[in-house]
Each structure stands twice: as C-alpha cells, then as structure tokens.
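Enquirer: could you look at this predicted model? Sequence included:
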Amino acid sequence: MNKRISVIGVPMDLGQNRRGVDMGPSAMRYAGVIERLIALGFDVVDRGDIEIGRPSKLDVIEEGNLKDLKVVVKANQSLYEKVRSVGEQGDFPLVLGGDHSIAIGTLAAVAKERENLGVIWFDAHGDLNTGETSPSGNIHGMPLAVSLGLGHQSLAELGGYAPKIKPENIVIIGARSLDAGEKQLIREKGMNVYTMHEIDRLGMTQVMNEAIAYLSCGTDGVHLSVDLDALDPQDAPGVGTAVLGGTSYRETHLAMEMLAEQNMVTSAEFVEVNPILDVRNQTAVAAVELMGSLFGEKLL
C-alpha cells in the first residue's frame, strides 16, 4: 500500500433526504483519523473538503425521478477531479463522506487508470437502483448502478466514459436490504453478493477469504467502499439508513485486517457517518478504528 495518503472530505448530504451526514468528514477528523494514520507510519496529506453547493430547495425531484440531480453531479465532478489529481501524484486516495452518492465521483476517478478495477462494497444496501427502480429517488442508492453504466446519463458518464467497472469485478458484503429492482439486476449480472445470511452461515473469515481469492484473479486494483450502515446499529448508530442485523464491530475489523494482510486495496472511502444521529461520536470513532485496521494496525 502506498505510504502517502491523501485524505479528501466530501461534506455531501444531498444524495438522500436525512440531513447531517455532511458533517461526517469533520466527525472522522475529530475522531483522529489523520493522527492515527500518521502513527502507523504513513505520510498523510489532508486535502480539505470538496465544496458542495446548496440548492435553494432540498430534495427536489428532477428529471428521471432523481432528487437534487444537478448539485450531486457537480459535487461528484469536483471529487472526480480531486481524486484524479492525487492519483496522478501517486497518493493513496482516502475519501471521507458524506452520503454514498460520492462513490460516483470516487469510482470514476480511480477506475480511469485501471482496466479491471475490483470493488469491495461493504453496505447494508445494494446501491444498485436507477431512477426507474428507486422507491425514493435518492441518488445515494444508485452509485454502483451508475458505475456499471446504468441510469441517468449525467451520472453514468461522469468523467467522460462509461461503464467504470464490470459486474464480475464487484463483491458486495453485508447486504440485508435490497429493493426488487436491485435483486433482479444482481441475478441478471451474476454479481457476487454476500448477504448477512452468508456471513452468519459461513463466518466472516470464509467470506473474506473467498472475496479476496475472487478479486485476486483478473483485477488490477481494488477499491474499498465502506458504508457504516454495514455494521449493526448497536455498533454504528450514527447512520442515516440503519438496518438491524448487520456485521459486528469485531467482524468488520477482521475484514479490514484481512485486506491489510493482502495489501490489495488501492483506494478507499468511508461514508454515511451522521453525527446528528450518533451517540458520543461512536460511529465516527468506529470508522477511524476500521481505517486503522485497513492500514495495518494490529492488536499485537
């Protein structure tokens, strides 16, 4: 893993309709992410936050059943340019969200330099909706579909190309709330999904061994996207769309530790920390501790 990390904050809460997740980057910085990574021996550069515009009205349904489409596109374009810039300097991009719609910009940037980018998607949700299948019109439920080239053109073609990733290069872990359209797309594309049923049945060790083996063949880099709602609300209460029955704090740490041992992750983002809904910054602290494990922190 690259020894220089560029941290980029994206204070975006417009991809969904619960305010507060725009404070996620500040909460994770307050929880000590920069200091923790420096203590692990990394050269860390905090690139600050992407500027996010505010529409005069929020949650406005624009064309194609999409809420706040224009401002979400603009923010992701800015993020795309920033991540591309730090990537060209050889840095490891670590993006702090913000809602999960920011993955549109991150993936557009990191996939640009790779032929077969692998993606590990820790999330309670599939994020595989389009405007046609989404019950809510919230774009934070669409970034994986968009990155596959599906959905509104201004999202799918962000960065000037589509698709960004291939369905066979995706592994979703922790899913337990999937919409009908998402289930259909997963079956059609044959995507590799480990729901909580598989995690309960197989255990996190086997799930991660299988995911690592699967993505070790044929990919030329792996992007890790961690939505904190993948964890059970008991361990991460400060998220906008909590779903009972998620991965435990220790299970998720194990997953990060196993990825660190393989040294296969080439970019990462941690999203959906909402301090308004949190308890004593517990979720931001958990996110920072997970980053510590991802970047090689050990118990002994």
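Expert: Everything's here; your move.

Enquirer: going by C-alpha atoms from here, please, whenever you check contacts or count neighbours.
Expert: Noted.

Enquirer: sec struct for the residue nearest to the spatial centre of the chain, please.
Expert: To find the centre residue of the chain, average its C-alpha atoms and take the closest one (C-alpha atoms, centre = their mean): that gives S225, at 3.0 Å. Assigned by DSSP: H, G, I helix; E, B strand; the rest coil, the conformation of S225 is strand.

Enquirer: got the contact list for it?
Expert: Contact analysis of S225 by C-alpha atoms under 8 Å, 6 or more residues apart in numbering lists 103, 119-122, 268-271.

Enquirer: need the max-distance pair from these.
Expert: Across the contacts of S225, the two members that end up farthest from each other (C-alpha to C-alpha) are V119 and V271, 15.2 Å apart.

Enquirer: do a quick rundown of the helices in the stretch 151-300 of the chain.
Expert: In chain order, the stretch 151-300 of the chain shows helices spanning 153-156, 180-189, 196-202, 204-216, 249-262, 282-294, with DSSP state H, counting those that start in this stretch as the criterion.

Enquirer: which among those helices is found nearest to V86?
Expert: Of all those, it is helix 282-294 that lies closest to V86, at 19.0 Å by C-alpha to C-alpha.

Enquirer: comparison target, given below:
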Amino acid sequence: MSRQVQIIGAPMDLGANRRGVDMGPSAIRYAGLAAELKDASVESVDSGDLVVPHAEERDPDAEQPSEGRAKFLRETAEVCTGLADEVADAIEADSFPLVLGGDHSIAIGTINGAARDADIGAIWFDAHGDFNTPKTSPSGNVHGMPLAAVLGIGDFAGTEWANADRLREENVALVGLRSIDEAERDAIKNSDVTAFTMSEIDERGITPVVEEALDVATDGTDGIHVSFDMDWLEPKEAPGVGTPVRGGATYREAHSALETVAERDENEDILRSMEVVEVNPILDEHNETAELATELAASALGKRIL
C-alpha cells in the first residue's frame, strides 16, 4: 500500500455482553502492529484512542428506540460520530484509516466516515451476521447490529449517525457466517446483501469466495471497507474473543482471504478503510489473538511471503 496508514484506536466495549474488548487496541499495539506494518513496507502513524465513556458511569437504557432495546445507544452514537469524523479526515488527508476495536459496534462509525464522500462496498468477515435491530436482538447488544444500522434497517432508518446512505445492500458481502439468529436469518435472506457461509467456504475454497465477495463490493463503487471480526477464526486459532463459535476459518484461510483482498487492491486501488475488532485480552492466551490480528492487518495491507 502506497498510502500512509493511520491507526485509530476505538476502545469501545459498550456494545458487547462481556467486558474486556476495550483493551483490544492496546493489546494489538503491544503485539507489534507497527512492526508488522513496517515489515510489509507500510508507513504508519498512530492517532491514539478515542475517548469512550465507562459503562459504570452510564445508564444503558437512557435512550431507547421506539421498539426493542439497544444498550448504551446514546453513547454508541456519540463514539461512532467522533470515529466517523476521524476516518473521514484520514481519507481526506490521503491516509488509510485502520481502526482497532473494541467491539463491532464501532463499524457504524468507520463505515459512515468512509462513505461520507464516496459510494462504498463492504466485506464483512464474521461468524455472525450483525444484522439484528433493537426489535429483533435477543440481547440488546449493539455489536450484533452494526450492519443493520449502516444499512438503515428498522429503527436505524434515516438516523444521521448510523445509516450510511452511500452503502447499498447489493454492495455488501458477508463472508464465513456460522451463527445467525432466526429473525436475523430471515432479514438477510430478504435483503440484497450477498452471504457466504463457512459451509460454502468448505465446498468452494476461501479464494473463490473472497474473489466473488470482492466483485460484489466493488461493483459500481468508489472503494471498499473491510470489517474483520476476530471471531471469524476458529477459536483454537483466536481464543481471545467474546463470542467464539466453533468451525471457523483456519489461520491459513484467514491470511489467504486478506492476501486476496490486498492483491485486488494492488491491481485496482480499492481499499478505503478497515477495522479489526473483538480482541479481548482477558480471554486471550499469551496475547496470541492480538498477535494474529497484527499479522492479518499486515496481510490485508500487502505483506507477502515472497
């Protein structure tokens, strides 16, 4: 990648049901992110962390949608609005925003920043669909809602802070699904997003699936956003996540997926922004999930064996 990478920490844990992901940005940095990027011949600058309110100081139900529940919705809106500004400013300065989570609710901010002045597509590497709304969510945790939020589904329709008008459903590809709520399953099926399950990856192989996902995300867009949840991987590979699900991507599949993204970017200059989320050091073993996060970020940005 020829552009400078701007690292932005988003230590958010208000959207998750387990504490600890707020330490994810620090763990990823400690694991050697800057060195990994340097090895990939990528220049980077670290902008530090956004300020995120502490859960103990806030009422999770202080502001709620018309139907259902979304915990800490007001605080999530505040943080994501600030993150959107930072991402948009980085892009305007011709830098590449690499956002470190934090729980997956921060994707609302990253995508809104990336889509502020451009039509974008998105590739969502995740075990979960993140397609719930406050009405359908069993838990009320916003980290299960970010994709629905940016697409303006349900109570998120028309919300200035969440609904990204320049991201269309037909330019969204979910890759590696294996844990979906019933209402969420119906919503995905009735939408125009493209969804690939882990079973499809097993049948076809990771590279053809990611190539097709890239075709979806780049069709008629100005660039793409890559959202990478570490729980996409097999828990034995990435134990330090809040919502592990067995049967995930292997170490090699994960690298191959992001190397495929990087190869397309090298040829077509498509990457606009990226986030790596849901690293939970409390649940990790010897910081290996954070270390893997640094490796995968470097693969997405062009690091190769040869």
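Expert: Cool, got the structure. Nothing here was measured: the structure is a model prediction, and the numbers come from that model.

Enquirer: quick TM-score on the pair, please.
Expert: Taking TM-score structural alignment, normalised by the length of structure 1 as the basis, the two superposed chains have a TM-score of 0.94; 298 aligned residues with a C-alpha RMSD of 1.7 Å.

Enquirer: re earlier: dump the helices of the stretch 151-300 of structure 1 to CSV, plus mean neighbour count and distance to D13 of structure 1.
Expert: Below are the helices of the stretch 151-300 of structure 1 laid out as CSV (neighbours: other C-alpha atoms under 10 Å; distance: least, C-alpha to C-alpha, whole Å):
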stretch, mean neighbour count, distance to D13 of structure 1
helix 153-156, 19, 17
helix 180-189, 14, 23
helix 196-202, 15, 27
helix 204-216, 17, 30
helix 249-262, 18, 25
helix 282-294, 23, 16
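
Enquirer: of all these, which one is nearest P55 of structure 1?
Expert: Here helix 153-156 is closest among these (C-alpha to C-alpha), at 17.7 Å.

Enquirer: chain center to the closest one: distance?
Expert: The chain centre lies 18 Å from the centre of helix 153-156 of structure 1; the measure is C-alpha atoms, centre = their mean, to the nearest Å.

Enquirer: now do that helix: everything it contacts.
Expert: Taking C-alpha under 8 Å, 6+ apart as the criterion, the residues outside helix 153-156 of structure 1 that touch it are 73, 104, 146-150, 162-163.

Enquirer: so which of those are in helices?
Expert: 73, 104, 146-147 (DSSP state H).

Enquirer: list buried residues within these.
Expert: Buried residues within those, counting neighbours by 16 or more other C-alpha atoms under 10 Å: 73, 104, 146-147.

Enquirer: alignment lookup: the residue nearest to the centre of structure 1 to structure 2.
Expert: With TM-score structural alignment as the criterion, the equivalent of S225 of structure 1 in structure 2 is S227.

Enquirer: circling back to that earlier point, can you put the helices of the stretch 151-300 of structure 1 in TSV and add distance to E35 of structure 1?
Expert: Formatted as TSV, the helices of the stretch 151-300 of structure 1 follow (distance: least, C-alpha to C-alpha, whole Å):
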stretch	distance to E35 of structure 1
helix 153-156	35
helix 180-189	39
helix 196-202	32
helix 204-216	28
helix 249-262	19
helix 282-294	10
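
Enquirer: quick one: closest of these to I61 of structure 1.
Expert: Ranking those by proximity to I61 of structure 1 (C-alpha to C-alpha) places helix 153-156 first, at 15.2 Å.

Enquirer: the closest one vs structure 2, average distance?
Expert: Helix 153-156 of structure 1, aligned to structure 2 and superposed, deviates on average by 6.6 Å (mean C-alpha distance after the TM-score superposition for structure 1).

Enquirer: ok so, going back, among the buried ones among the ones in helices among the contacts of helix 153-156 of structure 1, which pair sits farthest apart?
Expert: Distance extremes for those: the farthest pair is V73 and S147 at 13.2 Å, using C-alpha to C-alpha.

Enquirer: what's the counterpart of D130 of structure 2 in structure 1?
Expert: With TM-score structural alignment as the criterion, D130 of structure 2 lines up with D127 in structure 1.

Enquirer: for the residue nearest to that match when sequence neighbours are not counted, what are its contacts?
Expert: Ranked by C-alpha to C-alpha, 6 or more residues apart in numbering and with sequence neighbours excluded, the top spatial neighbour of D127 of structure 1 is G141, at 4.1 Å. For G141 of structure 1, the contacting residues are 100-101, 125-129, 134, taking C-alpha under 8 Å, 6+ apart as the criterion.

Enquirer: and of those, the nearest to V193 of structure 1?
Expert: G126 (8.9 Å).

Enquirer: do you know how far the closest residue to the closest one other than its chain neighbours is from H223 of structure 1?
Expert: For G126 of structure 1, the nearest residue in space outside its immediate sequence neighbours is L178; the separation is 5.9 Å by C-alpha to C-alpha, 6+ apart. Note on L178 of structure 1: its distance to H223 of structure 1, by C-alpha to C-alpha, to the nearest Å, is 22 Å.
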